[in-house]
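J.: Model the following, please.
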Amino acid sequence: MNKNELVAAVAEKASLSKQDAVGAVDAVFEAMQEAMAKGDDIRLVGFGTFSVSHRAASKGRNPSTGAEVDIPARNVAKFAPGKGLKDSLNPGK
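T.: Purely as a prediction, here's the structure:
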């Protein structure tokens, strides 16, 4: 599912116009980005948790030349699915 398909599904399920659904989806994504940029976790009960994890600097290798490359430290987004999402993906277990 891409963003346009998500907007169409939200519009249908919430009985919104597509324009209103675009605004709602964009607002949710923007709020999530802002929260995670501050280092906050986002916990959606039954769906999952979005969190920010710090990845330390490391050394890597360029596969074509074999030269050593410095990989800088950075923050990365992580997602851990919740029980409700896991159960919906594996019905009958």
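J.: drop to CA atoms for contacts and neighbour counts, all remaining ones
T.: Noted.
J.: Kindly check the end-to-end length of stretch 34-53 for me.
T.: With CA to CA, to the nearest Å as the measure, stretch 34-53 spans 15 Å from end to end.
J.: who's in contact with it?
T.: Here stretch 34-53 makes contact (CA atoms under 8 Å, 6 or more residues apart in numbering) with Met32, Asn75, Val76, Ala77, Lys78, Phe79, Ala80, Pro81, Gly82, Lys83, Gly84, Leu85.
J.: Before we compare anything, build this one as well:
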Amino acid sequence: MNKSELISTMSARSELTKKDSQAALSSMLAVITKSLSEGDQVQINGFGTFALSYYPARTGRNPQTGAAIEIEGANKPVFKAAKALKDAL
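T.: As a prediction, the model looks like this:
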């Protein structure tokens, strides 16, 4: 399912128009993104938790030349599904 299909499904399951569903989804994604960029985690009961995980710096290889390169450490978003979501699947 892509974003436009998600918006259509949200609109069909609620009393919102597609335009309102798109605004709601965009707002939710913006809030999650802002919270993660500030270092906070976002927990949605019954669904799961969005958080940041730090991956430390490491040495990698350039696939074309085989030369060793240093890959910087980075915060990456992770999602952990709640038990209720796991049970529903």
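J.: Any idea what the TM-score is?
T.: The TM-score (TM-score structural alignment, normalised by the length of structure 2) is 0.94; 89 aligned residues with a CA RMSD of 0.9 Å.
J.: returning to what we had before: now list the buried members of the contacts of stretch 34-53 of structure 1.
T.: Pro81 (16 or more other CA atoms under 10 Å).
J.: Which stretches in structure 2 count as strands?
T.: 42-44, 48-55, 58-61, 68-71, 74-81 (DSSP state E).
J.: out of these, nearest to Arg13 of structure 2?
T.: strand 42-44 (19.6 Å; CA to CA).
J.: compared with structure 1, how much does that closest one deviate?
T.: By mean CA distance after the TM-score superposition for structure 1, the fitted strand 42-44 of structure 2 averages 0.8 Å away from its aligned residues in structure 1.
J.: if we can go back for a sec, can the strands of structure 2 go into CSV with extra columns for distance to Lys19 of structure 2?
T.: Putting these into CSV (distance: least, CA to CA, whole Å) gives the following:
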stretch, distance to Lys19 of structure 2
strand 42-44, 24
strand 48-55, 26
strand 58-61, 45
strand 68-71, 42
strand 74-81, 27
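J.: neighbours of Thr9 of structure 2, just the number please.
T.: Using other CA atoms under 10 Å, Thr9 of structure 2 is surrounded by 14 other residues.
J.: Let me know the outermost residue of structure 1.
T.: Within structure 1, the residue lying farthest from the chain centre (CA atoms, centre = their mean) is Thr65, at 33.7 Å.
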